[in-house]
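S.K.: pasting the sequence and the predicted model now:
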Amino acid sequence: MTDPAEEKFETDIVESLVRDQKYIQRANQDYDKELCLDADMLFDFIRSTQSEEWQKLKARHGDDRVKDKFLNRLTRVLQKQGTLDVLRKGVKDTGCHFDLIYFKPETALNEAHQKKYRNNRFSVIRQLHYSRKNPNKSIDLCLFINGIPIITSELKDTLNGQDVDNAIKQYRTNRDPAEPLLQFGRCFGHFAVDPHLVYMTTKLQDESTVFLPFNRGYQNGAGNPPMYDDYDTSYLWQEIWSKDLLLDIIQNFLQIVDKRDEQGNVSRQLIFPRYHQLGAVNLLVENTRINGVGRKYLIQHSAGSGKSNSIAWLCNKLAGLHDENNENIFDSIIVITDRRVLDEQLRNTIMAHEQVRGTVEAIDRDKSKRLAEAIEAGKKIIIVTLQTFPFAIELFHKTPGKRFAVVIDEAHSSQTGNTARDVRKVLVTEDTVEYEDEQVRDVEDTINEKMDEITTDLKLQPKNISFYAFTATPKNKTMEMFGEEQADDFRTLPPVFDEAGNRGRLHHGCTAELHHIHHLF
């Protein structure tokens, strides 16, 4: 029996989802434990968005058998391919194709797509009795999209002496990962929640389950800022579980990867963005959408903050970014890594996030020819070393009609004089002054130097290039370079757009999670 305090916590969350996010509250009897689906929600969605295709399937299976046959087909595909792949690609049944989700369109120009997107059914079931083997067991909350479960949550309320640690223990000791609902790949995340803290995992493994904090950070430390008129963790159901952000996470952030441990064993993992990564990437993208091309952004990351994934997510979202006329904002995204040999982790991470085959090109040999061909062919994401990048300079100037996003990985690392000088070249126009010779220069110093020239006369700022520089330890000069130019010629330090506590993860035995984002308006 649920404790009264925990029951109120659960009620408040569900009421918020239903009232503010327009979720549909469903009941236990609506859930099929064997199929792991809410079939009525699924068929409501299909009939409202793909009625003609459904009529074709009915003609092939017969009215009395079509639902059972389709459900059995869908269940087999979900078990084999996982929920993420099925939601992104849809499912086929005897020559008929069905989409099981519609993501938010980039623009409002396609009314038919807009209508289908609005027909997504988000629903929630309280105290879900999910197990056929143990019918008395229930999970506090389960979220569904179009009848397919995507998130579970165990709730605890500190008023009854329990907290998030008890919820974690419950997942580890009392939730069998062999259950269809809890098998890896069926749900995207399992959240342990109390009024003050959130932890989550994407893979239940009994006592070995690893839960990571999913908190906002407070006063440069762990936890969440106190909310005096709401729960400290209300951001979870008000922001993260909101319809549009969940759709965004499913479409653009979630990624299944193969991880190899020190012994060489390979296991599948589902990457779910941390709170600070989600906010950082989306903030950069939204600022770019609003302000257009020709801006400079500085992203400060810390060790263990998941920089490679953040860069990959940013690149993929920028590559698909459209303006209000449904035109691509950027023709190509150029990723510069400061190693002479392409950073294998960064390259593999970006390519792992590639959803449309052939959109990512890595250049490490035949530099000038391959880079020129990639840019001229309009490859969406091009990964180069710092030594390869100079070959793009002339092309940038010869193609003023094309627009580029330049993502710089680790802007502070040391490089030789020629290489550093090449990076600076793209930060100015053809009217650049002569460059002095150097033996060894810090890339951050060289970038700062040329940005100083750029911001002295904003006419020199390339209008067809936006810069996104990732650095762990920005120097004061770097902060100044990304500052805001005021009318009185006084440059202010850049505003901090997004920040998670620098010591937050240290308190949990992990390295810090942190992103500072600075933007030159």
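M.R.: Received it, and whenever you're ready, just let me know what you need.

S.K.: from here on, just use CA atoms for contacts and neighbour counts.
M.R.: OK.

S.K.: can you pull out the strands in the stretch 401-521 of the chain?
M.R.: Assigned by DSSP state E, counting those that start in this stretch, the strands in the stretch 401-521 of the chain fall at 404-409, 414-416, 440-442, 465-471, 484-485, 491-492, 515-520.

S.K.: so can I have JSON lines of those strands showing distance to residue 359 and mean neighbour count?
M.R.: JSON lines is the format used below for the strands of the stretch 401-521 of the chain (distance: least, Cα to Cα, whole Å; neighbours: other Cα atoms under 10 Å):
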{"stretch": "strand 404-409", "distance to residue 359": "15", "mean neighbour count": "24"}
{"stretch": "strand 414-416", "distance to residue 359": "29", "mean neighbour count": "17"}
{"stretch": "strand 440-442", "distance to residue 359": "32", "mean neighbour count": "16"}
{"stretch": "strand 465-471", "distance to residue 359": "20", "mean neighbour count": "23"}
{"stretch": "strand 484-485", "distance to residue 359": "35", "mean neighbour count": "20"}
{"stretch": "strand 491-492", "distance to residue 359": "39", "mean neighbour count": "14"}
{"stretch": "strand 515-520", "distance to residue 359": "27", "mean neighbour count": "23"}
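
S.K.: try this one side by side with the last:
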Amino acid sequence: MVWGRVERDEVERPFVEQLKAMGWEHVRGADLADDERASNSEVLLSKRLTAAVRRINRLPGTGVAWMMQGDAERAVDDLRRVARSVAAQSLLRANGDATALLLHGTSMVGPRDLDFLVQYVDWEWEGLGDEEILRRNQFLVVDQFRVRKADGKDAVLDLVLFVNGIPVVVVECKSPERKDAIGDAIRDLRDYAGEPLEEYGTRFAGVTGGVPELFAPAQLLIAASGKTAALGTISSEEEHYAVWRSVEPDYAKESALRADLEAARVLRGDAELTPQHKLIAAVLRPRNLLNIIRHYVFELPVKTKEGEPPVTVKAVCRHQQFRAVEKIVRKLRTGRKRGESGAEDDERGGVIWHTQGSGKSLTMSFLARRLHMSRDPELNRFTLLVVTDRKQLQQQLSAAVRVSGSTIRVAASQTDVEGMLQRAGKPGGRAVIFAMIQKYLGRVPGFVGETAGDDREIVEEFEQARERVAAGEDPEDVADPTPDEATTEAVRRRFTECSTSPSVLVLVDEAHRSHTSVLHACLRDAVPNAARIGFTGTPIMKGKLTDTGRIFGLEPGNTFLDSYRMDEAEKDKVVVPVRYEGRAGNAEIKAKEGMDRKFKDLIATVPEEDQGKTRKATKPTSRDVAESFPIIREKAVDMLAHYVRGPLTGGFKAQVAAVSRRAAVYYRDALRDARAELLARVRGFDPDELRHKKPEEYTQDEILLLRAWQYQEVLRRMDFVPVISEGNERKSGRWREWTDEKSQQEHVERFLEPFPELPPDNPWVGEHPQEVDPLPGGAVGLNPWSNTVGDAPVEKPPIAFLIVKSMLLTGFDAPIEQVLYLDRPIQDAELLQAIARVNRPARLKREGRVVDYYGVLNNLAVTLAAYRGDPPVLDGLRSLSSEVPGMRGAAQQLRRFLKRLGAGGLDGPGRMGRTMLALADPDDRAEYDRLLGEFLDALERVLPHEAALALVPHARRWTELQQRIRRHYRDEPGGSFSMRGYGRKVRALIAEHLELPEITQVIAPVSILDPDFDEIVGRIPDLRESAAEQVQALRYHLQERIEHDDRPVYRELSEDLQQVLDEFAGRWEDIKRELGPLIDRARRAEAADPGLGGLTPIERKLYAKLSDQLTEHPAFPVPDRVFLRALTGDLSSLISDQVSSASWSGQETSLDDLQVRIWDLLRKKGLKPHQGGLRPLTELANSLAGYAQQHAAAFRAERQ
């Protein structure tokens, strides 16, 4: 389908109009003056940039411009050289070099032989009005911007945004009617950048590397569809592009933005205010664009695989991060300092409440960069003190903030902190300091040391807490006790005054906790004039809000400085929804009764006078039951079965939270036992018994065995690893492998890596070799302490399960983790933090799961008693069963949609085809795709629940219809159909159906050149469907040929096809009769000329290219076939020699040289135009040189 006009009218034009309303200049690409740049292959608008460099750079003090034209041109050459370096190094590295010049300037000798940093952009925008910012820098948008590629063809970019002639933003526009408009735009952007997404490869036939030079200085990429838009960078994968939903801080409400857009006539009437409008208003407003480029874009190292260096990516802020940081900056500027205008305390602080998983670490990084790279001396002198309460969290935050470019200092002791703070506000004192202040304070109520936390008797604490609440105590005080005044006063004296500078900003992480009041007391003495910002992602209990406001400050109405709720994060796909399911059975009750009976038998042998003391000391506790190996083993069997049926099929991993460190080690052995037993069952499993059984009729055990058989290679190799803190056993060395910090880091890194390879979606394809020997060490019995750690294998097994007690339940960022198996008591804030471990997004991850084996989620009113039924808290944790009505509702919506089109069911002769034809309107197809996607997403979340299995037949038929639609209308390139966007559980149940011969053999091939095309189309019983298939196939064939070859015969055929459709509209028998000859003509155009015998394939293509161009151009005579063949051979030899030479680079210089040589050859062979002088010959030479570059590999093969 051709979308060009729709995209220009509905996406590009409104985009440009909104930019113009904000002061951007607009020039159409076709109207761009020739002198704006040196050539069409140039990406810098050098004329504008040279003028801007001369205007911006002035002598300090006098403000006099000092640069001559030659000086400015040398500065432009520095940036041009870096942009062109992309030919010799990676795009990311070239972009990093260009960004450094953009932000910091280039060094140059100026007047009096002094060194100057020449700036390309005037970054002095803070505090200036919009008109002044537009006067200092030029903001230009060019639509349909052409760049000559290395192959001689032009790449046409929808929108390129220039600041002073430097391309800093590239926008790709796609019709909102496309099925995946934003995805298509992102993939095209990556193709243009020469960095195609690996899964898709390059989508443009014949494209050689795109135009990476344009993207070397580009800072932001935007995919737009009119209805929405998403922001990314040159390295962003599809899932990392983010929609921008905020209008703050520039507008208090969306209605204010709407009023501005209506005044500028960008919005009219009841037109919707879309995310595209918001992104343009927030990101591309000139002052904000400068701010974001300077402070909110940086390179970020990302660990991908153990033993390999991190991969660098370029990150840009999301809307909630930009909004929060700008609010902090505004508060630092406008809030009163302590003692200023009568302020008793500092009023520059506040609370940032962003739900867990929404990027808090990066928000702190952006804040550090925003302050320390600011040109405002009031901001860039701040010392930031980041206070955390966990070592692992401190490491995570310090690693994230380090990329901000600020100086990082990590305090190891109280003395360190005090020494670092004494430098605050002084030269050299600007830094980001990380400190675990509570670590230096000893035991304080509300403070829990990391090691102590893992040794706590959590069962006893849990039961005592519930008893206290039942007895009438305030649940908030039970869950989070506030240190009394005496304790606070005693602790605060341990810190001395370090700095009275107001240029200290304290950032307190996990600011929801009561112990924050103790930190506040300490810091009030150490840095009395500091501003304070509290960060938290855990809901703050209502009763604690007063203390929080006293420490950090609240906004009018007792609100936070910035909030980003769970429902917002789910909508933005920053997190995935979390659903829980209870699997706590009566095994614990039976085990407890059995232990009680043994206890009574045992105590009966003790003298009566000693029974009281003995009973108190030895009576079995709930922890004893939870640590019972038979109980753990029973749960492990169920856990593994749940994991194999669900998360494993998506390639995801799991975490187990056990009641104690001992139980965590037990779980490792129990899971290994369960795995060995399951693989033993797989060896006796015959999958052919299920081959012809419908998936919806499978039992849960059959699903388990089928998935275990399908994934047996992964299952056999996976490992289950405890990560626990060191305790009293440290002297004996027991559990050292699980407590050693270095080993833990290595285990966590391996856990974060994806599985090496997953089997195909269809379980019946691929090979599944049977296991020969039982898993070594699989069954370990009841004595896990006897295990010895042998030599490490050559290839370390993938870690599928991490088993913990308390470690990694907070602050652990693992997108690959989908399920948390909970077998320990947990409540209130700790529970909310733990469940967030599974809410990190990953590709094809539709939801996170919490599976409760302890029963803590049976009654959320009790488990979350401290939050007093706060709806936002409870909304973030819903049961799996709550998804079933939504899934059924999605199916019902799809049924109603098809019924509205007049297509009820899809079963029965011809119904599938008639429904396909009923979806001729692109809007209807887009809506069908949307509804089907929502249904299959809901199905994925519920599977393998029985309620979901019942809807699998509908999923198969509706997906088959989508496959037919894709092939018939060719909406996707090549008429392709892929289930890549659907979850693996769904794909596993429908993949085989879509590959059945009775399905594939009734779908016509995409191409009319396919030898089976006529036969398959002839078997379609419905005349209208058969003719429609021929129309779509011929139209697609001609569009593809016109796009790539543009021979006259294809344009003539396209016109004839349209004439037939117009003349015989709706008369399908007549249309079918007329189509036959047209298809025959199209096939003959592809057939080889008998007179071309002996020519190689590339020579035949060159012959056709040359023949068409000479025939079509009026300046040339109709070519003689003998002459044409000889000329083709000479041209092919020349081209092959040139592109095979060592000097051939494929760049502009080589291409120019080839054009000259072809021109000379054409003249020597006597090819002379009848009119137009030599210009037609030059045009032909240029065209043939571009064709040669496009097919350079084929011409080089001629010399091999």
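M.R.: The structure has been received and is ready for your questions. Quick caveat: nothing in here was measured; it's all calculated off a predicted structure.

S.K.: reformat the strands of the stretch 401-521 of structure 1 as JSON lines; add distance to residue 349 of structure 1.
M.R.: Converted to JSON lines, those look like this (distance: least, Cα to Cα, whole Å):
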{"stretch": "strand 404-409", "distance to residue 349 of structure 1": "13"}
{"stretch": "strand 414-416", "distance to residue 349 of structure 1": "24"}
{"stretch": "strand 440-442", "distance to residue 349 of structure 1": "26"}
{"stretch": "strand 465-471", "distance to residue 349 of structure 1": "16"}
{"stretch": "strand 484-485", "distance to residue 349 of structure 1": "33"}
{"stretch": "strand 491-492", "distance to residue 349 of structure 1": "35"}
{"stretch": "strand 515-520", "distance to residue 349 of structure 1": "19"}
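
S.K.: among those, which comes closest to residue 293 of structure 1?
M.R.: Nearest to residue 293 of structure 1, of all these, is strand 465-471, at 5.5 Å by Cα to Cα.

S.K.: in structure 2, what residues pair with the closest one?
M.R.: Mapping strand 465-471 of structure 1 onto structure 2 (TM-score structural alignment) gives residues 530-536.

S.K.: on the three-state scheme, residue 143 of structure 2 is what?
M.R.: Secondary structure state of residue 143 of structure 2, per DSSP: H, G, I helix; E, B strand; the rest coil, is strand.

S.K.: that one pairs with which position in structure 1?
M.R.: Using TM-score structural alignment, residue 143 of structure 2 lines up with residue 126 in structure 1.

S.K.: how far off centre is the match of strand 465-471 of structure 1?
M.R.: 29 Å (Cα atoms, centre = their mean, to the nearest Å).

S.K.: stretch 85-94 of structure 1 now?
M.R.: On Cα atoms, centre = their mean, the centre of stretch 85-94 of structure 1 falls 22 Å from the chain's centre.

S.K.: quick check: buried residues in it?
M.R.: Within stretch 85-94 of structure 1, the residues that qualify as buried are 85, 86, 87, 88, 90, 91, counting by 16 or more other Cα atoms under 10 Å.

S.K.: stretch 1121-1134 of structure 2 now?
M.R.: Result for stretch 1121-1134 of structure 2 [16+ other Cα under 10 Å]: buried residues 1124, 1125, 1127, 1128, 1129, 1131, 1132, 1134.

S.K.: from these, which is closest to residue 51 of structure 2?
M.R.: Nearest member of those to residue 51 of structure 2, counting by Cα to Cα, is residue 1134, at 43.5 Å.

S.K.: can you give me the strands in the stretch 151-300 of structure 1?
M.R.: 189-193, 198-201, 212-213, 255-260, 266-271, 296-301.

S.K.: any chance you could map the strands in the stretch 1-150 of structure 2?
M.R.: 25-28, 106-109, 115-118, 139-148.

S.K.: make TSV out of the ones you listed and add distance to residue 404 of structure 2.
M.R.: Compiled in TSV, those are given as follows (distance: least, Cα to Cα, whole Å):
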stretch	distance to residue 404 of structure 2
strand 25-28	32
strand 106-109	21
strand 115-118	22
strand 139-148	27
